[in-house]
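Asker: this one's sequence-less:
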């Protein structure tokens, strides 16, 4: 059984922590520490509080090991109060499982001075009920990769993680850096970033007085650069606009239904192994999805079949009416993307009132494509009265949901002063984020106007 040695820096951390008290390492279970794996172990402090350490690369077996350890400690009446992290990252799914348990148990998370927490480790850290990143800690983020590298499905997972970070109130500049930094590279969080994501009072050098600055609803400024600045950025006129929009958009963002919101994207659906049809021909793919329909309540199989017919995949002629047939079946199961597609079907057939009704239903479900489209028709005055204010709200909501199209469209409004004062800084930040999500038009406009 591996013995967990005293962690350098733990006394300094605990001396200022609200949940550690006065701590000196104490042994547990016959005078030693308990270890389930080389990189997961538990230690107890003289205050009676315990903590788990996770060191090294996060692997598939680490999630069940961590959960088993947490269960054992709870049954023994000595639950871990916090988790100390020192990891270069690793596999995302076990990290998510560990993060879920950390959140459910209300554990705090700590990265000590000179320790590292990168990539998947950051998922665990940010899920802590209390978080402490000590001065001198090294923390890094970047996009997720899979067996195909920086693939479309991997980017879909990154967008999903971005939404999780948003709900956990990760500052916008860190989220943008995660989406913008490809696998193989890393964005290192600055000391100010570490303070922004910490929720505990930490020992620190006296800080200079901050410059007076208007902030967004998140307190960070919506359009902070993905590369953190050494000094506080000059406030943008966009900050005041979006502080108000944040309050209005919050009412639209309450659904966590996995059939809607950030999860309702083609890339996400196809990234789920159950619905993966890569490498199959049209007939084989349609047959696989059709077999999933009985007993299904999500509408995902019907939606994907409809999309295949609409796109004419595999060299087949596009069959729109067959596509709408499957979309309707999926919509009847409450599938947000299918509801949006039904709205587009009614628009195609000149039934504007029904089209708008279905589009609004999909917007209430926070389907990114629907949110973006409502922004577009509000900006252009198509089927609804022209309303730049509504367009800005919808584009911004789409931006928060991870839509590259909404980010680009909103950037274009700021670039050209449509419905809002012209603001090149805000426009460039939006074009940059849209380009980081694969939007080639945004990449071109960014090169032409922002360098």
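Answerer: Great, that's in hand. Just so it is clear, the structure is predicted and the values come from calculations on it, not from any experiment. Residues are numbered from 1 along each chain as shown.
Asker: rest of the way, CA atoms for contacts and neighbours
Answerer: Fine.
Asker: quick one: residue 354 and residue 344 touch, right?
Answerer: No - contact criterion CA atoms under 8 Å: residue 354 and residue 344 do not qualify, at 9.6 Å.
Asker: who has more neighbours, the two?
Answerer: Between residue 354 and residue 344, counting by other CA atoms under 10 Å, residue 344 is the more crowded of the two (22 against 16).
Asker: assumed the more buried one was part of a helix.
Answerer: Yes - Residue 344 sits within a helix when classified using DSSP: H, G, I helix; E, B strand; the rest coil.
Asker: what about the strands in the stretch 101-250 of the chain?
Answerer: Secondary structure of the stretch 101-250 of the chain by DSSP state E, counting those that start in this stretch: the strands cover 108-111, 116-118, 131-133, 138-141, 187-188.
Asker: need the residues that contact the second one.
Answerer: In this case it means strand 116-118. 85-89, 111, 125, 137-141 (CA atoms under 8 Å, 6 or more residues apart in numbering).
Asker: between the residues you listed, which sits nearest residue 155?
Answerer: When the contacts of strand 116-118 are ranked by distance to residue 155 (CA to CA), residue 141 comes first, at 14.0 Å.
Asker: need the residue closest to the centroid of this protein.
Answerer: Nearest residue to the geometric centre of the chain (CA atoms, centre = their mean): residue 162, 1.6 Å.
Asker: if you drop the residues flanking it in sequence, what lies closest to that residue?
Answerer: Nearest non-adjacent residue to residue 162, counting by CA to CA, 6 or more residues apart in numbering: residue 175, 6.1 Å away.
Asker: and for the one you found, the neighbour number?
Answerer: For residue 175, the neighbour count with other CA under 10 Å is 23.
Asker: ok, now the one 3 residues further on?
Answerer: The burial count assigned to residue 178 is 25, neighbours taken as other CA under 10 Å.
Asker: pretty sure it contacts residue 189?
Answerer: No - using CA under 8 Å, residue 178 is not in contact with residue 189, being 10.5 Å away.
Asker: residues shared between the contacts of those two?
Answerer: Counting by CA under 8 Å, 6+ apart, the residues touching both residue 178 and residue 189 are residue 141.
Asker: dropping in the other structure now:
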């Protein structure tokens, strides 16, 4: 066969055949990219360390995205990870301080509301020690704290990460002691069933809007949520005392908060 014969045969193909061939190639490429996107979103949803920290295979503290000690928070929280992974529990301590410790599991807001209803007249401050969890419950807890005009606090070497700062933002007065570990990252509600790419995207956008609106209502600066949005869900942006003050996440200097205990 002469070398130019395949070329002549290709030239004899009509435009319709060529267009169909190009279309099928583009369609195949689009399918591959869609599959990659779905796999990426699914993997991200399954790897949310702050979303369901009660699972034993999920790290309570994701690696740091911020400068400082590599792959670690500024200081290590005092509570063991087993304590932080348990469903959040509430204990009224001296001075009207209600300790809220553990993961914010679905249903935590209802239990918190019952606790406030039962002990509301004695509670003055909610002290948080949590790796985060359910965004819906965190929002509801934060709204109730503001409604009841309570203060919030993160004690020295206590943890408040992922959705926990949403709860912290509800306090009328917001105090972080020296060496309090507070961090943010991207959050969204995943639910029990694995979502499609469209469902995951819609959920992420809706939850982002809800959290942003809530933080604005609570008087928190936009810079806090911008840092959260820029931080993947498998990392944490650990906040410095200056950033907390600049973003209006805290209402008192660290030294003043520490003196109050």
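Answerer: Cool, got the structure. What you see is a predicted model, and the numbers here were worked out from it, not measured in a lab.
Asker: follow-up on the earlier one: the residue nearest to the centre of structure 1 matches what in structure 2?
Answerer: With TM-score structural alignment defining the correspondence, residue 162 of structure 1 maps onto residue 212 in structure 2.
Asker: would you agree its match is in contact with residue 225?
Answerer: Yes - contact between residue 212 of structure 2 and residue 225 holds when scored by CA under 8 Å: they sit 6.8 Å apart.
Asker: residue 90 of structure 1 and residue 58 of structure 1, how far apart?
Answerer: Per CA to CA, to the nearest Å, residue 90 of structure 1 is found 5 Å from residue 58 of structure 1.
Asker: now residue 250 of structure 1
Answerer: Taking CA to CA, one finds residue 250 of structure 1 at 34 Å from residue 58 of structure 1.
Asker: which other helices and strands does the helix of greatest length in structure 2 contact?
Answerer: Determined from DSSP state H, the single longest helix within structure 2 is helix 15-46. Using 3 or more CA pairs under 8 Å, 6 or more residues apart in numbering; DSSP states H and E, the elements in contact with helix 15-46 of structure 2 are helix 197-217.
Asker: which SS class is residue 116 of structure 2?
Answerer: Classified using three-state DSSP, residue 116 of structure 2 is helix.
Asker: so what does it match up with in structure 1?
Answerer: Using TM-score structural alignment, residue 116 of structure 2 sits opposite residue 70 in structure 1.
Asker: just residue 96 of structure 2 next, same as before
Answerer: By TM-score structural alignment, residue 96 of structure 2 lines up with residue 50.
Asker: count of residues packed around its match?
Answerer: 21.
Asker: which residue sits closest to it, ignoring its sequence neighbours?
Answerer: Spatial nearest neighbour of residue 50 of structure 1, chain neighbours left out: residue 44 (4.2 Å); criterion: CA to CA, 6+ apart.
Asker: that neighbour sits in which helix or strand?
Answerer: Remark: residue 44 of structure 1 resides in strand 40-45, with elements defined by DSSP states H and E.
Asker: who are the packing partners of that strand?
Answerer: strand 25-26, strand 34-37, strand 50-55, helix 62-75.
Asker: equivalent range in structure 2 for the first one?
Answerer: Aligned using TM-score structural alignment, strand 25-26 of structure 1 spans no residues in structure 2.
Asker: chain center to that strand: distance?
Answerer: Relative to the centre of its chain, strand 25-26 of structure 1 is centred 37 Å away, using CA atoms, centre = their mean, to the nearest Å.
Asker: could you do the third one as well?
Answerer: Put simply, strand 50-55 of structure 1 sits 25 Å off its chain's centre (CA atoms, centre = their mean).
Asker: that strand vs structure 2, mean deviation?
Answerer: Comparison of strand 50-55 of structure 1 with structure 2 after fitting gives an average deviation of 1.2 Å (mean CA distance after the TM-score superposition for structure 1).
Asker: just the angle between that strand and strand 40-45, please?
Answerer: 150 degrees (axes from the mean of the first three to the mean of the last three CA atoms, to 10 degrees).
Asker: on that earlier part again, as a markdown table, the strands of the stretch 101-250 of structure 1 with mean neighbour count and distance to residue 396 of structure 1 would be great.
Answerer: Below are these laid out as a markdown table (neighbours: other CA atoms under 10 Å; distance: least, CA to CA, whole Å):
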| stretch | mean neighbour count | distance to residue 396 of structure 1 |
| --- | --- | --- |
| strand 108-111 | 27 | 32 |
| strand 116-118 | 24 | 29 |
| strand 131-133 | 26 | 29 |
| strand 138-141 | 24 | 24 |
| strand 187-188 | 19 | 25 |
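Asker: re earlier: buried residues of the longest helix of structure 2, list them for me.
Answerer: Across helix 15-46 of structure 2, burial judged by 16 or more other CA atoms under 10 Å covers 38, 41-42, 44-45.
Asker: what do we get in structure 1 for residue 236 of structure 2?
Answerer: So residue 236 of structure 2 corresponds to residue 186, using TM-score structural alignment.
Asker: neighbours around its match, how many?
Answerer: By other CA under 10 Å, the residues close to residue 186 of structure 1 number 18.
Asker: where along the stretch 351-451 of structure 1 do the helices fall?
Answerer: Using DSSP state H, counting those that start in this stretch, the helices of the stretch 351-451 of structure 1 run over 352-364, 368-380, 388-400, 404-416, 424-436, 440-449.
Asker: want to throw the ones you listed into JSON lines with distance to residue 284 of structure 1?
Answerer: Compiled in JSON lines, these are given as follows (distance: least, CA to CA, whole Å):
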{"stretch": "helix 352-364", "distance to residue 284 of structure 1": "30"}
{"stretch": "helix 368-380", "distance to residue 284 of structure 1": "28"}
{"stretch": "helix 388-400", "distance to residue 284 of structure 1": "34"}
{"stretch": "helix 404-416", "distance to residue 284 of structure 1": "31"}
{"stretch": "helix 424-436", "distance to residue 284 of structure 1": "34"}
{"stretch": "helix 440-449", "distance to residue 284 of structure 1": "32"}
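Asker: who's more crowded, residue 250 and residue 58 of structure 1?
Answerer: Under the neighbour definition other CA under 10 Å, residue 250 of structure 1 and residue 58 were set side by side, and residue 58 has more, 23 against 10.
Asker: next up, the contacts around the more buried one.
Answerer: By CA under 8 Å, 6+ apart, the neighbours of residue 58 of structure 1 are 87, 89-91, 94-95, 120-121.
Asker: try it again with 6 Å
Answerer: Taking CA atoms under 6 Å, 6 or more residues apart in numbering, we find residue 58 of structure 1 in contact with 89-91.
Asker: then residue 286 of structure 1?
Answerer: Applying CA under 6 Å, 6+ apart, the residues near residue 286 of structure 1 are residue 305.
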